[in-house]
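Undergrad: here are the coordinates; sequence isn't available:
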């Protein structure tokens, strides 16, 4: 059969992909990158301070954090005082880094749900219970939802989707593409708050405090927009799969590859019973939490205003993320026999934390970078100059954010880690866009679009090799160009469709991107 997805060796697409791969390979590991950036900031701050680089502080008098003389100077860290400050705060920079604690706490609950088997069984039950007409939509939707549980979508759902399409007489690579589009292209969308929400909000908060030291950003600030995005991306992914990708792939023949059908892991009666128990537990937990949020009675509402905004519930949302994974996960494991004692629960939590070892090392260096960037005042100086340029250009808000999304998507081609990319770019873009009047919550929502849509076409994405290996089981000698060409329609249409949704949601209807989230910022 002719391979209609193969890209010609000298085509513009191939040359572009080769360039991206070459540039990406030039970049060091994200941890090394942060260490290098730390050294560069120290040296650059000494040079900039020597030239007396400064800007007028745009914040009005009396605002916390405003420069005493009304001028923001770059502070040299390449000095005795700078070295003393770095040494004295090295540990506290790490331990006080906002995303660290929240991600660790959330992962304790996710670990129980994952290691008990609940998440895998729930995903399989969702896929296999869907009518055949809705199977494509269900795969994309399940891929998006799977992002609440770390790498589960990549490891379980994508191979399952390929086998499922094959068993239905459809092209297995189309099933792989649909699931991959949901898991990776819809990375930031979800109906549930997951570990990515506290991770990004903590970095956003640190960046926002460059301009406003009292500004706080909670994990829930993008929930409304990301929840509606789940359905939009699912619909777009379904349309692309059935109208573009599947017709292009054509009819599949088993001789094209190893074509594994195998056991697709259908949900057993015992698993169904345990899922029912976990579902009932989830509903009971939801009812219990709802009681604490009844107006005039709820003990977790804001004690001053009696409202939802600024409430202990929102401030402690990470605790509920942990509990809503941990308790149903334990009930499932207890009923199925995968968790028989407290030792099993402890082992599950320990395993989930051990999987974050690379992330913890990354956070150490990222925290130093963020602190050095703040101390040097580089972030504020760049933000003020960038904001002045944007004001002079007088670009419209929708076009400004679309350009921002494109920039984030381009950077994502070379820095695949969401947290690493945002830790580098947030200290620049968040203050800059705050100074032209936009709230950090909206800026973060726009970033999440750019960070998601190009995951599908970059070899720098950490699971790209795994996807290649699964795809090669169905089509021998499948190359990077073939896979990227297959996924490119998802990236392009997701970029356009999701950006339009953002513009309509924020600027058309004036809706908040999350509970209590502001759209505009005034100093």
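TA: Perfect, thanks for sending it. Keep in mind that what you see is a predicted model, and the values were worked out from it rather than measured. Numbering: from 1, shown residues only.
Undergrad: from here on, contacts and neighbour counts on C-alpha atoms
TA: OK.
Undergrad: give me the neighbour count for residue 88.
TA: Counted with other CA atoms under 10 Å, residues neighbouring residue 88 total 11.
Undergrad: again with residue 144
TA: The number of residues near residue 144, taken as other CA under 10 Å, comes to 29.
Undergrad: now residue 84
TA: For residue 84, using other CA under 10 Å, the count is 11.
Undergrad: again with residue 19
TA: 12.
Undergrad: please enumerate the helices of the stretch 301-450 of the chain.
TA: For the stretch 301-450 of the chain, applying DSSP state H, counting those that start in this stretch gives helices covering 312-315, 317-336, 342-354, 357-376, 378-393, 397-412, 418-435, 440-453.
Undergrad: residue contacts, residue 306?
TA: The contact partners of residue 306, by CA atoms under 8 Å, 6 or more residues apart in numbering, come to 295-296.
Undergrad: out of the helices of the stretch 301-450 of the chain, flag the one nearest residue 41.
TA: When the helices of the stretch 301-450 of the chain are compared by CA to CA, helix 357-376 sits nearest residue 41, at 6.8 Å.
Undergrad: off-centre distance for that closest one?
TA: In terms of CA atoms, centre = their mean, to the nearest Å, the centre of helix 357-376 is found 18 Å from the chain centre.
Undergrad: in TSV, list the helices of the stretch 301-450 of the chain along with distance to residue 73 and mean neighbour count.
TA: What follows is those, written out as TSV (distance: least, CA to CA, whole Å; neighbours: other CA atoms under 10 Å):
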stretch	distance to residue 73	mean neighbour count
helix 312-315	34	18
helix 317-336	37	23
helix 342-354	41	17
helix 357-376	8	21
helix 378-393	8	19
helix 397-412	27	18
helix 418-435	16	23
helix 440-453	24	26
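Undergrad: quick one: closest of the ones you listed to residue 172.
TA: Of these, the one closest to residue 172 (CA to CA) turns out to be helix 440-453, at 22.1 Å.
Undergrad: please compare the first structure with the one that follows:
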């Protein structure tokens, strides 16, 4: 229950002039909690906007834009990062044996993207979407925001906050001191200098933390505050409740495991047949002949992914099909697998909110129909029309940010470069 309470607390504590920005921001941050943003924040966004005398559909639009349109952005490493990193690693090893892509590969860019999506999403909500909706004359809903967070939830949030602070201090103690367990030892630093003929940088000294331990650290970062919240909020009364919750969470991974099993066969056959290498080399030659290379090839991947996303939902399923072709191809063009993955993630996020094949789209229509002013006026087409400005501006604006980031030569993640 921790993540649900955090989302509610952030939104409910928002000043009126910042409500749009906070709803979008909470939506972006909610993707670390998988489905929580869709089932908790989007209907709550409507309630928050209505409580401020604003159109509830604008609240749904702002939350939906953050949750789904800004899906890849976040201030933290989410569940998508290690998943896509693993797929990218497999595809990269087709042409770069032993190559590894870490969950933090795109962290710096996605951290900055959180503020971009928040600012742009809030501006579109206030200046474009809500004015088009006009005054709200639909069904009235009784709202009492004080009832949204119970005393038990407040106790749980305090306990989770203290547990989080304690955990952060513990991690810093294992990272910052020179003899910390997550840093390279003097012997390992000497070996690095001998093998690479240069001094290691900060990120390379901390490589064991970023590459070998990050998934375990993330697990503890959620488990410890979650357990503290559960005990204080009385949603966890014994070790049996912990086991039940973990079992329920693992049960929801069943569908993913089935998809991964089938996809693994596809990737294996694809790599053994060398079809990916042949296609990649041929496409790379075509792009070179056309004079398209480097950043502009990556921008082309952004728009291609945005188009494909209208017909094939799921970030991992699309990347399993596209990565064996585009990663070897872009390596041939001198772009790193991490940079290619970043371009894919931008395109994959921006058109989620206008794709009727997105699994949660019918649920969004259901939430919105609660506030329809005329019976039968709410449908898929209405939601797509409402979300289209977000999709177009996110796609174009995020691509411009991607181009500017490349020309400035900024790292996209800890120790990660854009060019081979």
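TA: Everything's here; your move. Fair warning: this is a prediction, and the values are worked out from it, not measured in the lab.
Undergrad: ok so, going back, would CSV of the helices of the stretch 301-450 of the first structure with distance to residue 110 of the first structure be doable?
TA: Output for those, formatted as CSV (distance: least, CA to CA, whole Å):
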stretch, distance to residue 110 of the first structure
helix 312-315, 19
helix 317-336, 5
helix 342-354, 8
helix 357-376, 16
helix 378-393, 35
helix 397-412, 26
helix 418-435, 19
helix 440-453, 22
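Undergrad: out of those helices, which gets nearest to residue 285 of the first structure?
TA: helix 317-336 (7.4 Å).
Undergrad: now the closest one on the second structure. Mean distance?
TA: Taken against the second structure, helix 317-336 of the first structure registers an average deviation of 0.5 Å after superposition, with mean CA distance after the TM-score superposition for the first structure.
Undergrad: in the first structure, what range does stretch 26-40 of the second structure match?
TA: Here stretch 26-40 of the second structure aligns to the first structure at residues 142-156, judged by TM-score structural alignment.
Undergrad: picking that back up, looking at the helices of the stretch 301-450 of the first structure, which is closest to residue 178 of the first structure?
TA: Nearest of these to residue 178 of the first structure, taken as CA to CA: helix 440-453 at 13.5 Å.
Undergrad: okay, buried residues for the helix or strand that that closest one is followed by please.
TA: Where DSSP states H and E defines the elements, the next helix or strand beyond helix 440-453 of the first structure is helix 464-472. For helix 464-472 of the first structure, a neighbour-count test (16 or more other CA atoms under 10 Å) marks 464, 467-468, 470-472 as buried.
Undergrad: mind listing the helices in the stretch 151-300 of the first structure by residue range?
TA: Secondary structure of the stretch 151-300 of the first structure, counting by DSSP H, counting those that start in this stretch: helices at 152, 158-167, 172-180, 196-208, 223-240, 246-249, 269-291.
Undergrad: nearest to residue 434 of the first structure, out of these?
TA: helix 196-208 (7.8 Å).
Undergrad: and residue 240 of the first structure, what pairs with it in the second structure?
TA: Checking TM-score structural alignment: residue 240 of the first structure goes with residue 124.
Undergrad: and the nearest residue in space to its match that is not next to it in sequence, how many neighbours does it have?
TA: Closest residue to residue 124 of the second structure apart from its sequence neighbours, by CA to CA, 6 or more residues apart in numbering: residue 390 at 6.7 Å. The tally of other residues near residue 390 of the second structure (other CA under 10 Å) stands at 29.
Undergrad: how near is residue 390 of the second structure to residue 251 of the second structure?
TA: Distance from residue 390 of the second structure to residue 251 of the second structure, counting by CA to CA, to the nearest Å: 34 Å.
Undergrad: in the stretch 51-200 of the first structure, which spans are strands?
TA: 54-56, 71-73 (DSSP state E, counting those that start in this stretch).
Undergrad: now do the alignment partner in the first structure of residue 213 of the second structure against residue 248 of the first structure, distance only.
TA: Using TM-score structural alignment, the equivalent of residue 213 of the second structure in the first structure is residue 316. Distance, residue 316 of the first structure to residue 248 of the first structure, by CA to CA: 48 Å.
Undergrad: ditto for residue 183 of the first structure
TA: 22 Å.
Undergrad: in contact with the residue of the second structure most remote from its centre, which residues?
TA: Within the second structure, the residue lying farthest from the chain centre (CA atoms, centre = their mean) is residue 194, at 38.1 Å. Residue 194 of the second structure makes contact with no residue, according to CA under 8 Å, 6+ apart.
Undergrad: that one pairs with which position in the first structure?
TA: Checking TM-score structural alignment: residue 194 of the second structure goes with nothing.
Undergrad: how close does the most centrally placed residue in the second structure get to residue 249 of the second structure?
TA: In the second structure, the residue lying closest to the centroid (CA atoms, centre = their mean) is residue 72, at 2.8 Å. Residue 72 of the second structure sits 21 Å away from residue 249 of the second structure when distances are taken as CA to CA.
Undergrad: quick one on the thing from earlier: out of the helices of the stretch 301-450 of the first structure, flag the one nearest residue 99 of the first structure.
TA: Proximity to residue 99 of the first structure (CA to CA) singles out helix 357-376 among the helices of the stretch 301-450 of the first structure, at 8.4 Å.
Undergrad: just checking, what packs against the helix ranked longest in the second structure?
TA: Ordering each helix of the second structure by length in residues (DSSP state H) puts helix 380-408 first. Using 3 or more CA pairs under 8 Å, 6 or more residues apart in numbering; DSSP states H and E, the elements in contact with helix 380-408 of the second structure are helix 107-124, helix 295-308, helix 337-350, helix 361-369.
Undergrad: and that helix with helix 295-308, angle?
TA: Interaxial angle, helix 380-408 of the second structure versus helix 295-308 (axes from the mean of the first three to the mean of the last three CA atoms, to 10 degrees): 170 degrees.
Undergrad: buried sites along helix 380-408 of the second structure?
TA: Those would be 380, 383-384, 386-391, 393-395, 398-399, 402-403, 406, for helix 380-408 of the second structure by 16+ other CA under 10 Å.
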